[in-house]
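Engineer: Generate coordinates for the sequence data below:
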Amino acid sequence: MMAVQDWPLPVSGFFGLLGIEEATFFLSGESTNSVTAGGEVIVHRRGTRLWQGEVVLGKSEPEAIAAQDTLIESLLEPGASFMVYDRRQPAPQDPAYPAGINWSAQSVTIQSLTPGNRELSLQGLPPNFTLRRGQKIGFQYLASPVRFAIHRIMNATVSADGTGATAPFEVTPFLRPGVVVGASVILDRPQLRAKLLSFKPGPGRSSLTQGGSFTWQQTLGGGV
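Structural biologist: Coordinates of the predicted model:
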């Protein structure tokens, strides 16, 4: 007997099974603007900034598309969620390590947090390894439910010293309350929990069916 599905669906149970043709992964604005009588533009934050994206699926046999659509449609249920990552961006590498880095063998953690929720430092990187602007780091924080955070590096370069520790560097979005020193950090395609926002099924064409598309947004809630 098949077990009832638990949320969030792991990458191996949904996102990794999809025949993805195109995908985006970006940070929402979540703000509005107003202009004063003096001509000053004021930005008003409407809520926390969350990652979001759109996935366009490729064409395939009708039965394969039907199986794919079934998984997608199940995620329109209230409380449903799934794990997602930015498939466009591989794990960070450094020319100083031509053989590459096996990140699963590295124990990278948050070394320090700077007041202001904009900077942190890491430890456990390969000695003298350099991270670069735009690369992503991820970690978990809080409990019941656990939150999954992904942050982009803002500094042009972030270099570890000979022990694998970095100086504080800036990330976006801002760090949220609940992040703690010592948290394990993921650098190889970090994942977050997402909610399906919309789904547009693809039309059938002769013996093949277009896969359609869907949009998603990060959720910090636990669901059902």
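
Engineer: C-alpha from now on. contacts and neighbour counts both.
Structural biologist: Noted.

Engineer: Name the SS class of Leu71, please.
Structural biologist: Per DSSP: H, G, I helix; E, B strand; the rest coil, the secondary structure class of Leu71 is helix.

Engineer: With Gly58 as the reference, measure out to the nearest residue to it once chain neighbours are set aside.
Structural biologist: Nearest non-adjacent residue to Leu71, counting by C-alpha to C-alpha, 6 or more residues apart in numbering: Phe14, 7.0 Å away. Noted for Phe14: a distance of 15 Å to Gly58, by C-alpha to C-alpha, to the nearest Å.

Engineer: Equivalent analysis for Val180, please.
Structural biologist: When C-alpha to C-alpha is applied, the distance between Val180 and Gly58 equals 41 Å.

Engineer: now Gly100
Structural biologist: For Gly100 relative to Gly58 (C-alpha to C-alpha), the value is 31 Å.

Engineer: The two: who's more crowded?
Structural biologist: For Gly100 against Gly58, the residue with the higher neighbour count under other C-alpha atoms under 10 Å is Gly58, and the figures read 17 against 12.

Engineer: check contacts around the more buried one.
Structural biologist: Gly19, Ile20, Glu21, Gln210, Gly211, Gly212 (C-alpha atoms under 8 Å, 6 or more residues apart in numbering).

Engineer: one more time with 10 Å
Structural biologist: By C-alpha atoms under 10 Å, 6 or more residues apart in numbering, the residues touching Gly58 are Leu18, Gly19, Ile20, Glu21, Glu22, Ile65, Gly202, Thr209, Gln210, Gly211, Gly212, Ser213.

Engineer: Would you do the same for the sequence below? I want to compare the two.
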Amino acid sequence: MSIGSEPFELLADFPGWTTGFDLQARQEQSRTAGGVTYVKDLGPPLWTLKAQSKVLTPNVLDHWRARLKVLEGGLYTFLGYPLSRVYPISYPKGSWPTGGSFDGVSAALLSINANRKAVRLEDLPAGFKFVIGDYLAIGVDLHQVVEATTADGSGRTPEFEVRPHIWPGVAAGASAVKVYRPACVMALVPGSVSTDASLSGWGSIAFQGIEIR
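Structural biologist: Reported below is the predicted structural model:
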């Protein structure tokens, strides 16, 4: 088995689940004497991940201890995504509307609304459905669908909203759009890795990640 290269694919065969996957806001709040609260954005939110394995045999536990050591703490990166959304909700195991002619990783960004939170996509199968809760990645920028939409007969969608907002500098047509295993680049949260075993030698792996820009 090859170690591979950054960002490492860590989750594809992880023997567990991503028990947490959500956006972490980068905001500060201040409150006046009258009780009015002001919120200031310090930057776009970042994706965070919590992963937990099943109880593992001693051999498998050591295997995953070694896999995590490749990341050398937070020095090296891995692909982060929720294991619940390897495929879109409507297409479990890649049951695409057009079958194998669509690979799930070669759609395109047709346009971006001026508000930077609504997009149109193209090069999808005709009739492709996004439902609320799906994910897509523009390059390695991960977004969650917050407005359902359906592609027309030519594989183009109407405008629909995603979160977080489209990152600055991203332009239509610049990167492929993935709906199969969409991911962002993450690093381990320092001190979050746990690999404890019981006296039987069996144990579990847990770790946390945060998006790296």
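
Engineer: hmm, back to that, next step: the contacts of Gly58 of structure 1 restricted to strands.
Structural biologist: Cross-referencing the contacts of Gly58 of structure 1 against strands under DSSP state E gives Ile20, Glu21, Glu22, Thr209, Ser213.

Engineer: Quick check: nearest residue in space to whatever residue of structure 2 lines up with the last one, chain neighbours excluded?
Structural biologist: By TM-score structural alignment, Ser213 of structure 1 lines up with Ala206 in structure 2. Nearest residue to Ala206 of structure 2, sequence neighbours excluded (C-alpha to C-alpha, 6+ apart): Gln52, at 4.4 Å.

Engineer: From Gly16 of structure 2, how far off is the one you found?
Structural biologist: With distances taken as C-alpha to C-alpha, Gln52 of structure 2 is found 6 Å from Gly16 of structure 2.

Engineer: Mutual contacts of the two, please.
Structural biologist: Once C-alpha under 10 Å, 6+ apart is applied, the residues that Gln52 of structure 2 and Gly16 both contact turn out to be Ser204, Ile205, Ala206.

Engineer: OK, contacts around the first one?
Structural biologist: Looking back up the chat, that one is Ser204 of structure 2. If a contact means C-alpha under 10 Å, 6+ apart, then Ser204 of structure 2 has 15-16, 52-58, 60-61, 64-65, 194-198 as its contacts.

Engineer: Does the counterpart of the residue nearest to Ala206 of structure 2 in structure 1 belong to a helix, a strand or coil?
Structural biologist: Using TM-score structural alignment to pair residues, one finds that Gln52 of structure 2 aligns to Val56 in structure 1. Look at Val56 of structure 1: counting by three-state DSSP, its state is strand.

Engineer: Can you tell me the closest non-neighbouring residue to the most centrally placed residue in structure 2?
Structural biologist: The residue lying closest to the centre of structure 2 (C-alpha atoms, centre = their mean) is Tyr81, at 3.3 Å. Nearest residue to Tyr81 of structure 2, sequence neighbours excluded (C-alpha to C-alpha, 6+ apart): Ala183, at 4.9 Å.

Engineer: shouldn't the one you found be in contact with Val105?
Structural biologist: No - Ala183 of structure 2 is beyond contact range of Val105, at 11.2 Å (criterion: C-alpha atoms under 10 Å).

Engineer: Common neighbours of these two, please.
Structural biologist: A shared contact of Ala183 of structure 2 and Val105, defined by C-alpha under 10 Å, 6+ apart, is any residue touching both; here these are Leu136, Ala137, Ile138, Gly139.

Engineer: and which of these is nearest to Leu124 of structure 2?
Structural biologist: When those are compared for distance to Leu124 of structure 2 (C-alpha to C-alpha), Leu136 comes out closest, at 12.3 Å.

Engineer: burial of Ser31 of structure 1, as a residue count?
Structural biologist: Around Ser31 of structure 1 there are 12 other residues, counting by other C-alpha under 10 Å.

Engineer: what residue of structure 2 matches up with it?
Structural biologist: When the two structures are superposed using TM-score structural alignment, Ser31 of structure 1 falls opposite Gln27 in structure 2.

Engineer: Name the secondary structure element that contains that match.
Structural biologist: Element membership of Gln27 of structure 2 [criterion: DSSP states H and E] is strand 16-31.

Engineer: tell me which residues in that strand are buried?
Structural biologist: If you call a residue buried by 16 or more other C-alpha atoms under 10 Å, then strand 16-31 of structure 2 has these buried ones: Gly16, Trp17, Thr18, Phe21, Leu23.

Engineer: what packs against it?
Structural biologist: Based on contacts counted as 3 or more C-alpha pairs under 10 Å, 6 or more residues apart in numbering; DSSP states H and E, the elements that strand 16-31 of structure 2 packs against are strand 37-53, strand 141-145, strand 206-211.

Engineer: Give me the contacts around stretch 199-210 of structure 1.
Structural biologist: 54-66, 69, 72-73, 75-76, 211-216.

Engineer: Now the buried members of those.
Structural biologist: For the contacts of stretch 199-210 of structure 1, burial is judged from neighbour counts taken by 16+ other C-alpha under 10 Å, and it is met by 54-60, 62, 65, 69, 72, 75, 211-216.
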